[in-house]
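**Q** Need coordinates for the below:
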Amino acid sequence: MAAVSDFFSIGSIVWCRTCYNSEFEGEVLAFDPQTKVLILKCGSSNGDPKLNDVEFINLSLVSELQVKKEVTSVPEVPQSLNLQRLNTRVRNQVEEKRRMLQAIAANVSSEGQSLFIAISKVIQEVRWRNSDIIVWNQEVIISPPYQPDNIRGNTSSKGYSFIKKFVEKHMNDLALNSQHSGVCQNNRPSQ
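**A** As a prediction, this is how the structure comes out:
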């Protein structure tokens, strides 16, 4: 674990590596010595120079830490965070993780898990009922082995048509990926 100083000056530039091998570098926005949480303003993960990511770093999980630039002057008052936007983003991340855990906990095939996760990234109203994937409160039901022929619902609804096309595309993408990985494995040089 990295050595934790008594405080970090706001505005200093810090680099750290977590025990999960993730690296962060950014400007110190805040530090809480009691909880050992460091808040960094980092470059945007989407590459937009007008935006920044805010990372909450638990220093108990940091394996390396470097202060790249120490600021000794009193910093300006930082701008307030858009807490509503931050809360929405956190809620969305938590919800996505919850859906992924549901897929894993459903004890179904990897194809079923993969399809559930793909649908849940596009549609919020998706859940498991035993081994069936339920979309839009039972408007569409997908049963094992999760192929287009295993979709039930009102065939004249737009939702049914959308899900059928979605499942067909997902299955085609899986088939292409497995063919591609097979080609890559077959073309490996022998050792």
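**Q** For the rest of this, base every contact and every neighbour count on C-alpha atoms.
**A** Fine.
**Q** Can you check which strand is longest in the protein?
**A** strand 23-32 (DSSP state E).
**Q** Quick check: buried residues in it?
**A** 24-31 (16 or more other Cα atoms under 10 Å).
**Q** For Glu23, which non-adjacent residue is closest in space?
**A** Sequence neighbours aside, Arg17 is the residue nearest to Glu23 in space, at 4.4 Å (criterion: Cα to Cα, 6 or more residues apart in numbering).
**Q** try Cys42
**A** In space, Cys42 is closest to Gly26, 4.4 Å off (Cα to Cα, 6+ apart).
**Q** same check, this time on Trp136
**A** Closest residue to Trp136 apart from its sequence neighbours, by Cα to Cα, 6+ apart: Glu125 at 5.1 Å.
**Q** so the residue nearest in space to the middle of the chain is in which element?
**A** By Cα atoms, centre = their mean, the chain has its centre lying nearest to Gln93, at 6.2 Å. Assessed by DSSP states H and E, Gln93 sits inside helix 83-105.
**Q** one more to put side by side:
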Amino acid sequence: MAESSECFNIGSLVSCKTCFNEDLQGEVLAFDPNVKLLTLKSAASSGRTSLCDIRMVNLSYVSQVTVIREAAASPLPSLPSLNLDKLNSRAKRSIEAKQRLIQALQSGVTPDGQKLFLTICKTIEEVTWMGPNILVMSQVIITPPYLPENVREHKDSKDSNMKTLNYIKKIVDKFHKDQQSVSLNNGTNVAPVVAEVQPVSQ
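**A** A predicted model of the protein is given here:
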């Protein structure tokens, strides 16, 4: 067994005794000499072989470190290149979604309207606010109170597409049915059960 040094190679097996007299042992995943932080990987305390425990050990609170098995120093693996265009596109979409939500709040849109808007955004990207109205694909407009009967073709739309209109109506209808189901499951808006009693003939 070799005594600890100022640097630990990735993959080395290390044993540490903490100031609480606790023995920790594991494989070195990372080491930051500037803050004396050692990251160790060991078998899962749950006993599941598909999992492992990861511990971050501050060496300032360790009384003894022993290197049980030294791993050969090797260059770190190269990281995969990032698709910057994809990341920028995702960031732009996220910013646009937040801006649309801010527009909705400023327009005094009801919580139901905001939820419906977010529901439509999950399946269709081209969704915007026109004041308190939801505009979908520049073809369909949904006006408050955002019920299926409030879904109609947008008058400024260049294309008339009944298929899109009917599809949006189905989304709105399903949204309201799901909302009612959630309300019933939570015990709210439940109509009282009234039993009709018929007179019994003697």
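**Q** Now check Lys170 of the second structure against the first structure: what is it aligned to?
**A** Aligned against the first structure by TM-score structural alignment, Lys170 of the second structure finds its counterpart in Lys165.
**Q** Asp53 of the first structure corresponds to which position in the second structure?
**A** Counting by TM-score structural alignment, Asp53 of the first structure has no partner.
**Q** circling back: didn't the residue nearest to Trp136 of the first structure look like it was pressed against Asn137?
**A** Yes: counting by Cα atoms under 8 Å, Glu125 of the first structure does reach Asn137; the two are 6.8 Å apart.
**Q** quick revisit: the helix or strand that the helix holding Gln93 of the first structure is followed by: average distance to aligned residues in the second structure?
**A** For helix 83-105 of the first structure, the following helix or strand on the C-terminal side (DSSP H and E) is helix 110-120. Mean deviation of helix 110-120 of the first structure relative to the second structure after superposition (mean Cα distance after the TM-score superposition for the first structure): 1.2 Å.
**Q** ok, and for helix 110-120 of the first structure, which residues are buried?
**A** Neighbour count says helix 110-120 of the first structure has 111-117, 119-120 buried, by 16+ other Cα under 10 Å.
**Q** Tell me how far the longest helix anywhere in the first structure lies from the chain's centre.
**A** In the first structure, with assignment by DSSP state H, the single longest helix is helix 158-186. Distance of helix 158-186 of the first structure from the chain centroid (Cα atoms, centre = their mean, to the nearest Å) equals 22 Å.
**Q** cool, stretch 133-151 of the second structure as well?
**A** The answer for stretch 133-151 of the second structure is 27 Å, by Cα atoms, centre = their mean.
**Q** Show me what that stretch is in contact with.
**A** Residues outside stretch 133-151 of the second structure that contact it (Cα atoms under 8 Å, 6 or more residues apart in numbering): 112-113, 116-117, 124, 126-129, 132, 152-154, 156-161, 164-165, 168-170, 172-173, 176.
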